[in-house]
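Enquirer: Sequence below, structure please.
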Amino acid sequence: MKQKLIAATLAVGTVWAGWQFTRWRQTRTAELKTKGTVVETAVGPIEYARQGEGPVLLVSHGGPGGYDQIETMREFVDAGFSVLVPSRPGYLGTPLSAGQTISAQADAMIALLDALGIEQVVTIGVSAGGPIALELALRYPQRLRGLVMLAAVSLPYQPNAETADSLLGKLFLTDGFLWLLDIGTWLFEQFSLRFPLPSAKMMIQTESNLPLEQINNHLNYMQRNPERIAWYKALIRSTGPMSLRKAGLDNDLAQLANILQLPLAQIPLPTLIIHGRADADVTYDNAQFVAEAVPDAQLVTLPHSGHLIWLSPEWDDAKNQLIQFLNQHQKV
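Expert: Model (predicted):
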C-alpha cells in the first residue's frame, strides 16, 4: 500500500510539473512574441525593444539573451536615456540570416538604426556582445558618440572547463533536445525566482574567482538593495525558453572562438571599459586588451567583482562613472 501511494504521488507530481512547464513555455513564448517589435531592415527582419526618452544607448546584449535583456537596463532609462536592445541574430525573433558573423551583426545594428531613423548612439557591448560593439566603433564611428564595454569579450573566447562542467554550463552550453534544455531553464528560473540569493551564489561561484567572503558580500549587497534582486531575476528570465535562443548562442560560441585581432588603435571614440578583476568567464585580460589598444580609453577595474559586475557592491560607484561618461557624450 505504501509503495502504491508513493508511486501515485510521483505520478501526480510528474503530471503537475509537466503541466506547469507546458504552461510556462506557451505563456513565455507568446509573451516574447508580443512584447518585442520586429522591423524590416536592409538585412532582413530585426526584433528590438526600446524604453525611455533621451539620447539613445544601443545595447549589444550578452548570451544567451535577446531584446528582453532591456529589463536589466532600467537604471539607464531612469537616468534619462533611451535604451535600444535588438535581439541579435539567432536570438528570439531575429533570424540568424540577418547577420551570422560578427561584422555582419554590426551591419545589422546599423540597418536597424537606419530603419528607425536614428543617426547617432552610444553603443554598449555586454559580455558576448562586446565584439559587435567593437566592430561598430571601428567601421561606423560616424554613427557613434561613444563606446562602452561591460564585462565584455574582446579576445578569442571559449568557456573554461570549470564553467562547462558546472550545472549552469550544462544548462546553457550542452547540445541536446531543445525541450530538455527548456525544462532545464524552466527549473532554474523557478528556483531563481523563489530563492534568488542561493541561485545568485551559484552563479557568482561559477563565473568568478572570488573567495567565499567576497561572494557573501555580493549577497549581502543584494539583500540590502532589492532592485539588485529584481535585476538578477530579470537576467535569469532572459535566458529562457532556451529553444528560442539556442541558434544565437551556438553561433556566438562559434564566432567568439575565432575572433580576429582588430586594429583597435584606430577607434576614434571616447571609450569606457568596466570589468571585474575576478571574472572567471570573460577574463580580465579582455578589458586590458581594449584599454591598452584604444587611444585614451578609460578602464574602471572592479577588484572584488566577477563576471556579474551588476551584483557587486562595487557596481554603484561603477554605475555612477558610467552615467557620468554617458552624460559627457550625449547628444540627442
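
Enquirer: from here on, contacts and neighbour counts on C-alpha atoms
Expert: Noted.

Enquirer: give the contact list for the residue most central in space within the chain.
Expert: Taking CA atoms, centre = their mean, the centroid of the chain lies closest to G62, which sits 2.8 Å from it. Applying CA atoms under 8 Å, 6 or more residues apart in numbering, we find G62 in contact with 125-129.

Enquirer: out of these, which are inside strands?
Expert: 125-126 (DSSP state E).

Enquirer: Dump the contacts of G62 into JSON lines; add distance to E207 as well.
Expert: Listed next are the contacts of G62 as JSON lines, based on distance: CA to CA, whole Å:
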{"residue": "G125", "distance to E207": "18"}
{"residue": "V126", "distance to E207": "15"}
{"residue": "S127", "distance to E207": "12"}
{"residue": "A128", "distance to E207": "14"}
{"residue": "G129", "distance to E207": "17"}
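
Enquirer: In PyMOL, how would I select the buried members of the contacts of G62?
Expert: Buried residues among the contacts of G62 (16 or more other CA atoms under 10 Å), as a PyMOL selection:
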select buried, resi 125+126+127+128+129
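
Enquirer: Pick the one among the contacts of G62 closest to P270.
Expert: Set against P270, the nearest of the contacts of G62 by CA to CA is G125 (14.0 Å).

Enquirer: let's see this one next to it:
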Amino acid sequence: MQHIADWNDQQFDYRDSGTGPVVLLIHGTQSDYREVYHVERLIEAGYRVIVPSRPGYGKTPLQLAASPAELAAFYQGWMASRHITQYTVYGISAGGPTALALASNNPAVRSLVLACAMTHQISLPYQAWLIQPLLQRPLQLIQQLLWHYVKDKLIKFPQEASVRMVEMTSLLQREDIRLQLNGADEELLYQVGLQNGPGRGVLFDLTQQIERQTLRDITCPVLIVHSKADRAVPFEHALYARRAIPHAQFIESKSPGHLIWIGPSARHDERMIERFIGLNHLKADT
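Expert: The predicted structure is shown next:
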C-alpha cells in the first residue's frame, strides 16, 4: 500500500508493511516503493519492511536529495521522527551508496545487507553524455519505449522474455541462463516487468559518489551478497566493499546475473539474509 509522507518540507511516497523488526529497503534503478525483490518473503518471515521511493522514482521528486549522503541523512531523520530507533538497512543495486551512507556512523542501524549493490561510482560507456540535462527527456522516452516493449513480450512470450531480461544484466550465455530459470523465476520477472519503469532517478543513480571512508566508518554487522555473473554492477563492487569493511560477511550468489533473487540459489540467499537480519536484531534485544 502506498503512503505519502510529508516531512522536513518534502513529500515522498513509501510502503510500510508487516510487523516485527524493521527493515528499511533502499531499492535499485527503475523501481520505487512497489519493489518486488524479497519484500513479500521478508514480511512472511516476520519483518516490517519500509520501502521509500528514492529521488526521481514514484512520487518522490528528484530534488529531494543531491547525493547518497544527503539522502541518507534525510532517511535517518525521517526514521527518528517516526520513533523507529533500531532497523536493518537493505541496499539493492543502485540503492547501495545510500544504504552504505545510512549505515555509516549511525547507531540506529543494527545491520546492513548489500544485495548486488553499487559500492562506489559506476562507470558506463558515454556516461558523460547520459547525464546531460538536455538529454533527460529523450532518454526518458527511450526508457518508456523499452519498458513498453519488455512488458508486451512478457505477456506474449513470458519464458523467452524472462531469459532476455536476465541476459541484459548477465555475463552468461543465453542458453546457460535458460537452464537456470524455473517457473517461479519467470513469475517474479513478470511482476518486475509490469511494476518497473522509467524514472528521472536514473540521473541520480549515474552521478552517485561515495567516499571510501564512509565504508570504513561502518561498525554494524554487514552481509554482502553478489554474483560473479553480474554485468550491471560488476563483482568488483562486492570485493571493494569487502576490503573496505573487513568485518563484513560475504556470500557469493550462484545467480545467473544481476538479480540474486533469480536462479538456483535464490531461496538459499534469501534465507541467509533473513537469518542474518534476525540474528542481529536478536543480539540488539538481549
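
Enquirer: returning to that earlier point: residue in the second structure paired with the residue nearest to the centre of the first structure?
Expert: Matched to the second structure by TM-score structural alignment, G62 of the first structure sits across from G28.

Enquirer: With E119 of the first structure instead?
Expert: Matched to the second structure by TM-score structural alignment, E119 of the first structure sits across from T85.

Enquirer: Next one: that match from H281 of the second structure, what distance?
Expert: To H281 of the second structure, T85 of the second structure is 12 Å away according to CA to CA, to the nearest Å.

Enquirer: go on, A69 of the second structure?
Expert: 25 Å.

Enquirer: Those two: who's more crowded?
Expert: Higher neighbour count among A69 of the second structure and H281: A69, with 22 against 19, using other CA atoms under 10 Å.

Enquirer: ok so the more buried one is a helix residue?
Expert: Yes: checked against DSSP: H, G, I helix; E, B strand; the rest coil, A69 of the second structure lies within a helix.

Enquirer: measure it to G95 of the second structure for me?
Expert: Going from A69 of the second structure to G95 of the second structure by CA to CA gives 12 Å.

Enquirer: Please enumerate the shared neighbours of those two.
Expert: Counting by CA under 8 Å, 6+ apart, nothing touches both A69 of the second structure and G95.

Enquirer: And the strands in the stretch 1-150 of the second structure?
Expert: Ranges of strands in the stretch 1-150 of the second structure, per DSSP state E, counting those that start in this stretch, are 2-7, 10-17, 22-26, 48-52, 87-92, 109-115.

Enquirer: and those strands as CSV, adding distance to Q159 of the second structure?
Expert: Shown next, in CSV, are the strands of the stretch 1-150 of the second structure (distance: least, CA to CA, whole Å):
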stretch, distance to Q159 of the second structure
strand 2-7, 30
strand 10-17, 30
strand 22-26, 29
strand 48-52, 29
strand 87-92, 25
strand 109-115, 25
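
Enquirer: who wins for proximity to Y126 of the second structure among the ones you listed?
Expert: Once the strands of the stretch 1-150 of the second structure are compared by CA to CA, strand 87-92 is nearest, at 23.8 Å.

Enquirer: got the angle for the closest one vs strand 109-115?
Expert: 10 degrees (axes from the mean of the first three to the mean of the last three CA atoms, to 10 degrees).

Enquirer: Average separation of strand 87-92 of the second structure from the aligned part of the first structure, please.
Expert: Once fitted to the first structure, strand 87-92 of the second structure is off its aligned match by 0.4 Å on average (mean CA distance after the TM-score superposition for the first structure).

Enquirer: what packs against that strand?
Expert: Under the contact criterion of 3 or more CA pairs under 8 Å, 6 or more residues apart in numbering; DSSP states H and E, strand 87-92 of the second structure touches strand 22-26, helix 96-103, strand 109-115.

Enquirer: contact partners of that strand?
Expert: Residues contacting strand 87-92 of the second structure (CA under 8 Å, 6+ apart): 21-28, 97-100, 102-103, 108-118, 277.

Enquirer: still on that earlier bit, residues in contact with the match of E119 of the first structure?
Expert: T85 of the second structure makes contact with 79, 108, according to CA under 8 Å, 6+ apart.

Enquirer: how much space between it and G278 of the second structure?
Expert: Per CA to CA, T85 of the second structure is found 16 Å from G278 of the second structure.

Enquirer: Okay, helices next: where are they in the first structure?
Expert: Along the first structure, counting by DSSP state H, helices occupy 2-35, 74-78, 102-116, 130-139, 161-165, 167-173, 178-194, 196-206, 212-224, 226-237, 246-256, 285-293, 315-328.

Enquirer: of the ones you listed, which approaches Y91 of the first structure most closely?
Expert: Of all the helices of the first structure, helix 246-256 comes closest under CA to CA, at 4.8 Å.

Enquirer: List the buried residues in the closest one.
Expert: In terms of neighbour count (16+ other CA under 10 Å), helix 246-256 of the first structure has its buried residues at 246-253, 255-256.

Enquirer: Same question for stretch 164-173 of the second structure.
Expert: Residues 164-167, 169-172 are the ones in stretch 164-173 of the second structure that count as buried (16+ other CA under 10 Å).

Enquirer: Onto which residues of the first structure does that stretch map?
Expert: Using TM-score structural alignment, the residues of the first structure aligned to stretch 164-173 of the second structure are 202-211.

Enquirer: Could you export the helices and strands packed on strand 87-92 of the second structure as TSV, including distance to A65 of the second structure and mean neighbour count?
Expert: Formatted as TSV, these follow (distance: least, CA to CA, whole Å; neighbours: other CA atoms under 10 Å):
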stretch	distance to A65 of the second structure	mean neighbour count
strand 22-26	14	24
helix 96-103	11	28
strand 109-115	21	27
